[in-house]
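Enquirer: let's see this in three dimensions:
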Amino acid sequence: MTAGKSARLDRIGTGGKYLVVPMDHGVTMGAVDGLVDLESTVSDITDGGADAVLTQRGVADRVHPNLGGAGYIVHLNGSTTIGPDEADKRPTGTVEDAIRAGADAVSFHINVGSDHEPDQITGLSEVTSAAQRYGLPVLAMTYARGHDVRDDDPELFAEDLGHAVRLGEELGADVVKTAYSGSPETFERVVESTSLPVVIAGGSRGTDEETLDMVRGAMDAGGAGVSMGRSIFQHEDPRAITQAVSKVVHDDAEAADALREVGLTVEA
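Expert: Presented below is the predicted three-dimensional model:
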């Protein structure tokens, strides 16, 4: 690993652990709650201890003044919920575009097992090759989504997720993101499938305790943190929930303890 890449990984994480907040949903879903006043949300999240914020390149000028020293990741593909196929993520920029936007790293989404897997494998390979030339880290969002993905069985789903994260490593990524398989026991299978740091997606927003329990489970299984969007940026108190997640990821806190420490309600 080059000194430049190592330095940039340090800017998007802390001690090999990652609390990344993706906020690229404006492409996917439009100006949803939490993204209208992007500046305030970024400020709240970074004040709360996020290691990095992730957006599409076009809003970089709204992000940088509010980062407060946190890292910045530019996402390089996307699709919309109102388009013909949300799984068909298409390129939205290049590594060079991301560098011009002030990125410390780039990310790319691939749906392993989908009809679009072949094109997305090509796309991720091109991104990692270009990023390598500049010493720029790549966060590969490697989801297992497709006709033959076995998501109705947690153990088999963990195998498919393990395949997805291993694909990310094989194609040259530096950090991989995927779904949580549902338990620490099954997620260990995912983490063991790659030598790279594995971070989990937030998924559908649940209660604060459900969110923190999921994070705790991933960390107990050897995960390296989270790349969690709506559960944080659409929270009633983005700063507090970021603080709580940070306590689990970076301070090894239990879920209920983290919620109490930041003043969020723990269910009886």
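Enquirer: going forward, measure contacts between C-alpha atoms and count neighbours the same way
Expert: Fine.
Enquirer: how about the strands in the stretch 51-200 of the chain?
Expert: For the stretch 51-200 of the chain, applying DSSP state E, counting those that start in this stretch gives strands covering 52-55, 71-75, 77-78, 90-91, 105-112, 138-144, 175-178, 198-201.
Enquirer: after the last one, which helix or strand is next? Please name it.
Expert: When you say that, I think you mean strand 198-201. The C-terminal neighbour of strand 198-201 among helices and strands, as given by DSSP states H and E, is helix 208-220.
Enquirer: buried ones in that following helix?
Expert: 208, 209, 211, 212, 213, 214, 215, 216, 217, 218, 219, 220 (16 or more other C-alpha atoms under 10 Å).
Enquirer: surely the fourth one and residue 247 touch.
Expert: No: taking contact to mean C-alpha atoms under 8 Å, the distance of 9.8 Å between residue 212 and residue 247 leaves them out of contact.
Enquirer: any chance of the strands of the stretch 51-200 of the chain in JSON lines, plus mean neighbour count?
Expert: Below are the strands of the stretch 51-200 of the chain laid out as JSON lines (neighbours: other C-alpha atoms under 10 Å):
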{"stretch": "strand 52-55", "mean neighbour count": "25"}
{"stretch": "strand 71-75", "mean neighbour count": "28"}
{"stretch": "strand 77-78", "mean neighbour count": "22"}
{"stretch": "strand 90-91", "mean neighbour count": "18"}
{"stretch": "strand 105-112", "mean neighbour count": "26"}
{"stretch": "strand 138-144", "mean neighbour count": "27"}
{"stretch": "strand 175-178", "mean neighbour count": "26"}
{"stretch": "strand 198-201", "mean neighbour count": "27"}
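Enquirer: okay if I get those strands as a markdown table plus distance to residue 35?
Expert: Output for those, formatted as a markdown table (distance: least, C-alpha to C-alpha, whole Å):
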| stretch | distance to residue 35 |
| --- | --- |
| strand 52-55 | 11 |
| strand 71-75 | 16 |
| strand 77-78 | 16 |
| strand 90-91 | 22 |
| strand 105-112 | 19 |
| strand 138-144 | 21 |
| strand 175-178 | 22 |
| strand 198-201 | 18 |
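Enquirer: between these, which gets nearest to residue 97?
Expert: The minimum distance between residue 97 and the strands of the stretch 51-200 of the chain falls on strand 71-75, with 8.9 Å, by C-alpha to C-alpha.
Enquirer: I'd like the structure of this one too, to check against the first:
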Amino acid sequence: MLIDGLSLLWRQSNWLRQAVGNQRCWFARGNGGIACSAARAARRWHGSMPSAAPSHLPPDRSGISAPPCPSIGRHRRTGSCAAAGCQSGAQAWSLVTDSLVVHVHPKEAQMEATGRDRRLRRLWGSVSGRTVLMPIDQPVTMGPIAGLDAIDAQLTRLLAGAPNAIIGHRGVLRRVPAEAARSTSVVMHLSAGTALSGRGHVKKLTGDVVEAVQLGADAVSVQVTFGVPEETDMLHDLAQVAAGCSRWGMPLLAMVYVAGIDPAEAPEKIAHGARAAAELGSDIVKVPYTGSADSFATVVAGCFAPVVMAGGEPSDSWEDVLLDVKDALSAGAAGVCIGRKVQQHSAPDEALADLHALVHANNLG
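Expert: You can find the predicted model right below:
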């Protein structure tokens, strides 16, 4: 039996040597049965095949380059081609040469959405495509502020208003009731600093993407404060988290602030910070309102990632808050990210209902 098995392996390897000849090959690991074709099928499935492995293709986990394929990373790793409708599985073998293509297709068809896509979809209203986010991370910076001091009771009340997602640190997110988490997504905040230092706007990383995955988070967030000496450190942290998000399929929200300015007087600086956050890999960018629909529109236009409006300091006039929200949405905002103005409202669930009515309205006119 051993001799028969070795003989079979020899015949298979001899067939591959004859088929491939002296040409260079690339492999990606997987499971399934073999299907192969010669140059005509290779051109039909993949178009013109390159004579050398493209330098931009990242190596897979085995350290061997993935096969060339004009599609997204998932298909490059599997050796399938979305443009040709190839339904390859998540870990298919693929061998590519100038004259031969050998595929290995698992039986299951691939799912169209990636993990990142599915997580992002949970953050948006299914009809409006916009979002109502509520940060509850403020006590790390400010202490047990009104509206978040008795956290267990107040969480229940706030979640009754069904924000699309809440943003908090690990300790509070672990206290979110399981039944509430079914209707409200959770975003784990990964940076912190306290007012006790006198420089609470300077943030350091306090968690990572792997922990957020373990926690079951739908996204992560990081704050960057521009215009301070530590700006480059925070940008480095944002980039590091963005790299982790790419590896794990986790959406990233960047909270962007510029120190020492009134956003209404320097909207171009808010636009600069927003664009920098998007350039470094953020999927959503939160910025303060710049005082007018026209100026906020310049921020939105200059940032290719969706922009959401921050709430800022508590306001005596809820009507003014709603007017700002309406103007931001008319300028192209993808939603709001409002915390204290809701949490310190006399009726937080009603305040959230007002935000839902504006943000998820089909007609903002």
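Enquirer: and the buried residues of helix 208-220 of the first structure as JSON lines, adding distance to residue 97 of the first structure?
Expert: Shown next, in JSON lines, are the buried residues of helix 208-220 of the first structure (distance: C-alpha to C-alpha, whole Å):
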{"residue": "208", "distance to residue 97 of the first structure": "36"}
{"residue": "209", "distance to residue 97 of the first structure": "38"}
{"residue": "211", "distance to residue 97 of the first structure": "34"}
{"residue": "212", "distance to residue 97 of the first structure": "35"}
{"residue": "213", "distance to residue 97 of the first structure": "37"}
{"residue": "214", "distance to residue 97 of the first structure": "34"}
{"residue": "215", "distance to residue 97 of the first structure": "32"}
{"residue": "216", "distance to residue 97 of the first structure": "36"}
{"residue": "217", "distance to residue 97 of the first structure": "36"}
{"residue": "218", "distance to residue 97 of the first structure": "33"}
{"residue": "219", "distance to residue 97 of the first structure": "33"}
{"residue": "220", "distance to residue 97 of the first structure": "37"}
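Enquirer: residue 331 of the second structure -> the first structure?
Expert: In the first structure, the residue matched to residue 331 of the second structure (TM-score structural alignment) is residue 221.
Enquirer: does its match touch residue 184 like I think?
Expert: Yes: counting by C-alpha under 8 Å, residue 221 of the first structure touches residue 184, with 4.9 Å between them.
Enquirer: of the buried residues of helix 208-220 of the first structure, closest to residue 51 of the first structure?
Expert: Nearest to residue 51 of the first structure out of the buried residues of helix 208-220 of the first structure is residue 215 (C-alpha to C-alpha; 15.5 Å).
Enquirer: so how far is residue 247 of the first structure from that closest one?
Expert: According to C-alpha to C-alpha, to the nearest Å, residue 215 of the first structure and residue 247 of the first structure sit 10 Å apart.
Enquirer: swap in residue 239 of the first structure?
Expert: 12 Å.
Enquirer: same question for residue 177 of the first structure.
Expert: Counting by C-alpha to C-alpha, the gap from residue 177 of the first structure to residue 247 of the first structure is 20 Å.
Enquirer: next: residue 39 of the first structure.
Expert: 24 Å.
Enquirer: of those two, give the one with the bigger neighbour count.
Expert: residue 247 (21 against 18; other C-alpha atoms under 10 Å).
Enquirer: can you check what angle separates the helix or strand harbouring the more buried one from helix 208-220?
Expert: Counting by DSSP H and E, the element that carries residue 247 of the first structure is helix 238-251. With axes from the mean of the first three to the mean of the last three C-alpha atoms, to 10 degrees applied, the angle from helix 238-251 of the first structure to helix 208-220 works out at 20 degrees.
Enquirer: which part of the second structure matches helix 238-251 of the first structure?
Expert: Counting by TM-score structural alignment, helix 238-251 of the first structure sits on residues 348-361 of the second structure.
Enquirer: name the residues that touch the matching stretch?
Expert: Residues outside stretch 348-361 of the second structure that contact it (C-alpha atoms under 8 Å, 6 or more residues apart in numbering): 125, 127-132, 157-158, 160-163, 322, 325-326, 329, 335-336, 342, 345, 364.
Enquirer: taking those one by one, which sit in strands?
Expert: 131, 132, 335, 336 (DSSP state E).
Enquirer: mind checking what the first one lines up with in the first structure?
Expert: By that I understand residue 131 of the second structure. So residue 131 of the second structure corresponds to residue 18, using TM-score structural alignment.
Enquirer: which residues touch that match?
Expert: Here residue 18 of the first structure is in contact with 12, 51, 199, 224, 225, 226, 227, 249 (C-alpha under 8 Å, 6+ apart).
Enquirer: for the closest residue to the fourth one other than its chain neighbours, what are its contacts?
Expert: Put plainly, it is residue 224 of the first structure. Residue nearest to residue 224 of the first structure in three dimensions, not counting chain neighbours: residue 17, with 4.9 Å by C-alpha to C-alpha, 6 or more residues apart in numbering. Applying C-alpha under 8 Å, 6+ apart to residue 17 of the first structure gives the contacts 197, 224, 225, 249, 250.
Enquirer: tell me which of these you also see in the second structure.
Expert: With both residues aligned by TM-score structural alignment, their matches' C-alpha atoms under 8 Å, the contacts of the contacts of residue 17 of the first structure that the second structure also has are 224, 225, 249, 250.
Enquirer: can you tell me how far the first one is from residue 119 of the first structure?
Expert: Distance, residue 224 of the first structure to residue 119 of the first structure, using C-alpha to C-alpha: 28 Å.
Enquirer: for these two, indicate the residue with more neighbours.
Expert: Per other C-alpha under 10 Å, whichever of residue 224 of the first structure and residue 119 has more neighbours is residue 224, with 27 against 14.
Enquirer: quick check, that one in contact with residue 16.
Expert: Yes: if you go by C-alpha under 8 Å, residue 224 of the first structure and residue 16 touch, sitting 7.0 Å apart.
Enquirer: which residues are common contacts for those two?
Expert: residue 197.
Enquirer: what comes up buried for the match of helix 238-251 of the first structure?
Expert: For stretch 348-361 of the second structure, by 16+ other C-alpha under 10 Å, it's 348, 349, 351, 352, 355, 356, 358, 359, 360.
Enquirer: wait, doesn't residue 288 of the second structure sit right on residue 311?
Expert: Yes: counting by C-alpha under 8 Å, residue 288 of the second structure does reach residue 311; the two are 6.9 Å apart.
Enquirer: and the helices in the first structure?
Expert: 3-12, 25-29, 38-47, 60-63, 95-100, 117-134, 154-170, 184-191, 208-220, 230-233, 238-251, 255-261 (DSSP state H).
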